[in-house]
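Student: This is a predicted model, with the sequence first.
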Amino acid sequence: MKDNHGRTIDYLRVSLTDRCNLRCIYCMPAEGIAQVPHDEILRYNEIVELVEAAAQLGIKRVRLTGGEPLVRKGVVDLVRDICAIPGIKDVSLTTNGILLGRMAEDLRAAGLGRVNISLDTLDEETYRRVTRGGNIHQVLEGIDAALRVGFNPVKVNAVAVRSMNQDYFAFARMSVDRPLHMRFIEYMPVGDSAGSCGSGWGPEDVVSVDEIRESINAAAIDAGMEPLRPVEDSSKPEGGGPARYWEFPGAKGTVGFISPLSRHFCGDCNRLRLTSTGGIRPCLFSDEEYNVRDAVRYGTKDDVRSVLMQALGAKPEEHHEGDHARATEKNMNAIGG
C-alpha cells in the first residue's frame, strides 16, 4: 500500500480509549477530561473489522494505544482476535505500565509480541508530580514482568523535557544489564500541553537528540564507561518506528533516539492512526481526520476500504515547518500518539 509520495504504509496505530488511569500534566488537566460517550467509541468487533480491511490493503503491523489501552475491559481478547487476522504479522502495545505487571502473562499468551512502556523520569517524587499521583514502582514491576514473560523487544520511552531535569545517563544505563531498549523522544508541544493541562512546558523545553546523546556520553566517560556507538542495522530491535539506535559496547540492550523536530522522519513515515472514536488521521501533526466509524457501523466493507484509501491519499509529504509550535485541537490522549 503506497501513498502519493511513494512511501509504503504498513503500520496502523489503534487507539482503544481516551481514558487513562494517570493524569499526566502534559496530557490532560488535573480534573481529567470530558469522557467521550460509549456510543461514540469503536466497539471491539468494529476495530477487528477495520483491521481486517486494513490488512487486506497491506497493513501488517498494529500497535494498540490509548489513553491507556489496558484500562479498557476485554483488551486481552481483542489482542487475540487481531493476532488471528490474516496478514497481520506483528501486534504491539504502548502502555504507561501501571497495569502491565498483572496483565503481562495473559497478553503474551494472547499473542502480543512487543510492548513500549512510557516512563519519563526515574525519580519517584518527580514521577508522582508529573503523573499527578502515579506510583513508579508499579511501572518498574511492569517492566520486570514484560521481560519475564518474553516480550521482545521491550522498549522504554522517555519524552525529554528540559525543565524536568531528567537523568538521561541513568535511563541509558538500564540497557546495559538487561535486554531493554531505552528510547528518548524529543518533546513535541501537541495539543493544549502548555495551557489548561498545566505543564507550563513550551518550545524552550525541547531538547534535541544530539544534546541528549552528548549528555549521556559525557556521563558515561565520567563513570569509566565507553560512550555510545551506532548499532549495526542487523542488530536493531524489531519495530516499525523511526528511532535511530546506539549502544554501549557489550550492552544487552540499546539506546534509541526519536527526533520528530530536529531531524524529522516524514520521508520514512509508514503509518496511519485510528482514533478511539473512529477517525483515521493521516498525520499526527494535522487535525485532518476521515470518519471510518460510520462506514464500519452502517456501511459495507467496500465503504470501509474506501475511507482508508481516502486517508492514505491525504498523507502529506511532511508536516509543515512550524507545525510543532502550534496546538492541535486534540490532546495526545484523544489522538493515540
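Tutor: Alright, I've got the coordinates.

Student: only C-alpha atoms for contact and neighbour calcs from this point on.
Tutor: OK.

Student: which element follows the strand or helix carrying A109 toward the C-terminus?
Tutor: Using DSSP states H and E, the element containing A109 is helix 100-110. Following helix 100-110 in sequence order, the next helix or strand is strand 114-118 (DSSP H and E).

Student: outside of that following strand, which residues touch it?
Tutor: 91-97, 143, 146, 151-158 (Cα atoms under 8 Å, 6 or more residues apart in numbering).

Student: Which of those fall within helices?
Tutor: Using DSSP state H, the members of these that fall in helices are 143, 146.

Student: Pull out the buried members of the contacts of strand 114-118.
Tutor: Buried members of the contacts of strand 114-118, counted by 16 or more other Cα atoms under 10 Å: 91-97, 143, 146, 151-158.

Student: Narrow the contacts of strand 114-118 to those in strands?
Tutor: Counting by DSSP state E, the part of the contacts of strand 114-118 found in strands is 91-95, 154-158.

Student: My understanding was that V91 contacts V51; is that so?
Tutor: No. With contact defined as Cα atoms under 8 Å, V91 does not count as touching V51 (11.2 Å).

Student: Skipping adjacent residues, who's closest to G101 in space?
Tutor: G142 (4.0 Å; Cα to Cα, 6 or more residues apart in numbering).

Student: err, S193, not the other one
Tutor: Y26 (5.0 Å).

Student: and the one you found, helix, strand or coil?
Tutor: Three-state call for Y26 (DSSP: H, G, I helix; E, B strand; the rest coil): coil.

Student: Pull the number of nearby residues for it.
Tutor: 23 (other Cα atoms under 10 Å).

Student: show me where the stretch 101-250 of the chain has strands.
Tutor: 114-118, 154-160, 180-186, 229-230, 244-247 (DSSP state E, counting those that start in this stretch).

Student: put this beside the first:
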Amino acid sequence: MIELADRFGRVATDLRVSLTDRCNLRCTYCMPEEGLGWLPREEQLTDDEVGRLVRIGVTLLGVTQVRFTGGEPLLRRGLIGIVRDAASLSPRPRLMVTTNGIGLERLAGPLREAGLDRINVSLDTLDAKRFRALTRRDRLSDVLRGLEAAAAAGLTPLKINTVLMRGINEDEAPELLRFALAHGYQLRFIEQMPLDAQHQWDRHTMVTADEIVAALEPFALQPDPVSRGTAPAETWLVPGFVDAAGQPARVGVIGSVTRPFCGDCDRTRLTADGQIRNCLFATEESDLRTLLRTGASDDEIATAWQIAMRGKRAGHGIDDPSFLQPARPMSAIGG
C-alpha cells in the first residue's frame, strides 16, 4: 500500500468527500440568498464513481476515515447506498457525515443501519428568529429534531459545529454550550474562514479562538490532558459534566485562522465533480473524474492522487500578504 504523503512528511488518512454542492439553507456567511450556479448533473460523480474512489483511497492509499460532506450531503439520493458500500470495505474505514441536520430525523436510522458511525451537525443559534435571519429559512425545529434522532440512532459522539459571528450570535456561546452539555452532545466552535461565495470575509470582524474561550470563562474550563493528535479542535474539559458515554464533557475550538494546525493536517478532499484538493484553501485541483471516465486503472488513479498530494503547501497562508481566497466557496469544496 502506498501513502498519500506530502513533501513535509504529513500523511493523509482522512478523506472528505463532497457529495453535492447543493444546499437547502442559504447561510449568510456561505452563499447569497438566491443560491449559486449548481454543478450540472453530468459533471458530478455518479454513486458508483464515488464508491470507486473511496475504495481506492481505503484499499490502496491508506485512508482510514471517510467523512461525507456537501453542500448538504443528505440531499444526495444515493447517500444510504454510498455509506453501505463504504462500510463493506476491508479494512473498514470509520464513516461520518457533516450535515445541517435538515432531513436527519428521517435518515438517522437508515444511515446507522447502513454503517455510518458518527455525525456532525452545524448549528449556529438556538434562537428561531436568529436562525431565520442567518439561514434565510425557518427550519430550526427540523434541526433540533434531527439531533434527537441522530442521538437515538446511536450516531455518537454527536458533535455540533458552531460559527460565531461578531454582532450576530457571539453572545450565544454560553447558551449553546449549556444546550450541548444538557443533551450529551460535543460542541465545537469554529473560527469563520475566508470561504464565502461573496468574498466578504474580514479577519478584523471574525470572532477569534481567544475570544471564544474567554466567553466560556463561567464554565471554569480545564485544559484537556488528552492529546488532540491530528484533530483540528483544541479541547477543554467542562468540570462537573459528562457526555452521553459517561466520559468527562469537553468543548472544542477550531482556530483555523489564528491557531492553524496545518503542520498536523491529515486530510485529503474530493469534490462532488471528482477533483482532488490537498488543502481546503488550495487554489489548484487535480482531476480524477476524467481518469475515471477514460478507462484508467485503480493503480493509475491512485498514482495520480498520490502525485496531487505531493504538491501540498506547508500551510494555508491566510496571514501571508499573497494569500488568495479559493475560487470555490465552502459549499462547493466540502467541509
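Tutor: Happy to help now that I have it. Since we're looking at a predicted model, the values are computed, not measured.

Student: Can you calculate the TM-score here?
Tutor: The TM-score (TM-score structural alignment, normalised by the length of the second structure) is 0.91; 322 aligned residues with a Cα RMSD of 1.8 Å.

Student: quick one on the thing from earlier: nearest to P260 of the first structure, out of the strands of the stretch 101-250 of the first structure?
Tutor: strand 180-186 (6.7 Å; Cα to Cα).

Student: residues in the second structure matched by that closest one, start to end?
Tutor: Under TM-score structural alignment, the counterpart of strand 180-186 of the first structure in the second structure spans residues 185-191.

Student: How far away from the center of its chain is the matching stretch?
Tutor: 12 Å (Cα atoms, centre = their mean, to the nearest Å).

Student: again, but for stretch 289-301 of the first structure
Tutor: So, by Cα atoms, centre = their mean, the centroid of stretch 289-301 of the first structure is 25 Å from its chain's centroid.

Student: Can you list the neighbours in contact with it?
Tutor: 42, 46, 49-50, 53, 277-282, 303-304, 307-308, 310-311.

Student: Report the buried members of those residues.
Tutor: Counted by 16+ other Cα under 10 Å, the contacts of stretch 289-301 of the first structure give 42, 46, 49-50, 53, 277-282, 303-304, 307-308, 311 as buried.

Student: related to what we said a few turns ago, neighbours of the residue nearest to G101 of the first structure, how many?
Tutor: 23.

Student: where along the stretch 1-150 of the second structure do the helices fall?
Tutor: Using DSSP state H, counting those that start in this stretch, the helices found in the stretch 1-150 of the second structure span residues 47-61, 79-87, 104-114, 128-135, 140-153.

Student: residues in the first structure matched by the last one, start to end?
Tutor: The aligned range for helix 140-153 of the second structure in the first structure is 136-149, by TM-score structural alignment.

Student: go on, the second one?
Tutor: Mapping helix 79-87 of the second structure onto the first structure (TM-score structural alignment) gives residues 75-83.

Student: Repeat that for the third one.
Tutor: The aligned range for helix 104-114 of the second structure in the first structure is 100-110, by TM-score structural alignment.

Student: In the matching stretch, which residues are buried?
Tutor: 100-101, 103-105, 107-108, 110.

Student: what two of those have the greatest distance between them?
Tutor: Farthest pair in these (Cα to Cα) is G101 and A110. Separation: 15.5 Å.

Student: measure stretch 165-175 of the second structure end to end?
Tutor: This stretch, stretch 165-175 of the second structure, spans 15 Å end to end (Cα to Cα, to the nearest Å).

Student: May I see the buried residues of it?
Tutor: In stretch 165-175 of the second structure, counting by 16+ other Cα under 10 Å, buried: 165, 169-170, 172-174.

Student: average distance between the helix holding A109 of the first structure and the second structure?
Tutor: Taking mean Cα distance after the TM-score superposition for the first structure, the mean distance separating helix 100-110 of the first structure from the aligned residues in the second structure is 0.6 Å.

Student: Which strands or helices does that helix pack on?
Tutor: With contacts defined as 3 or more Cα pairs under 8 Å, 6 or more residues apart in numbering; DSSP states H and E, helix 100-110 of the first structure has these neighbours: helix 75-83, helix 136-149.

Student: Would you mind putting the ones you listed into CSV with distance to V190 of the first structure alongside?
Tutor: Formatted as CSV, these follow (distance: least, Cα to Cα, whole Å):
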stretch, distance to V190 of the first structure
helix 75-83, 27
helix 136-149, 24
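
Student: closest to R183 of the first structure out of the ones you listed?
Tutor: Between these, helix 136-149 lies closest to R183 of the first structure; by Cα to Cα that is 14.1 Å.

Student: which position in the first structure aligns with A304 of the second structure?
Tutor: Under the alignment (TM-score structural alignment), A304 of the second structure maps onto V307.

Student: what's the mean deviation for the helix or strand in which its match is found versus the second structure?
Tutor: If you go by DSSP H and E, V307 of the first structure is part of helix 301-313. Compared with the second structure after fitting, helix 301-313 of the first structure deviates on average by 1.3 Å (mean Cα distance after the TM-score superposition for the first structure).

Student: okay, and the helix or strand following that helix goes to which residues in the second structure?
Tutor: Using DSSP H and E, the helix or strand that follows helix 301-313 of the first structure in sequence is helix 332-335. Using TM-score structural alignment, helix 332-335 of the first structure lines up with residues 330-333 of the second structure.

Student: Give me the residues contacting stretch 43-56 of the second structure.
Tutor: 20, 66, 78, 82, 85-86, 89, 272-274, 289, 292, 298, 301-302.

Student: show me the contacts for the corresponding residue of the second structure for F171 of the first structure.
Tutor: Residue correspondence to the second structure (TM-score structural alignment): F171 of the first structure is matched to L176. By Cα under 8 Å, 6+ apart, the contact set of L176 of the second structure is 125-126, 187.

Student: dump the residue contacts of the aligned partner of L274 of the first structure in the second structure.
Tutor: Alignment note: L274 of the first structure maps to L270 in the second structure; criterion TM-score structural alignment. Each residue near L270 of the second structure by Cα under 8 Å, 6+ apart is listed here: 15-18, 276-277, 333-334.

Student: Spatially, which two of the residues you listed are the most separated?
Tutor: Longest span within the contacts of L270 of the second structure, Cα to Cα: L15 and I333, 12.6 Å.

Student: Compare the two and say which is more crowded by neighbours.
Tutor: I333 (30 against 22).

Student: so what's that one up against?
Tutor: Counted by Cα under 8 Å, 6+ apart, I333 of the second structure has contacts 18, 21, 70, 269-272, 280.

Student: With respect to F219 of the second structure, which of those is nearest?
Tutor: Once Cα to Cα is applied, the member of these that ends up nearest F219 of the second structure is L280, at 32.4 Å.

Student: how would you label the closest one: helix, strand or coil?
Tutor: Assignment for L280 of the second structure (three-state DSSP): coil.
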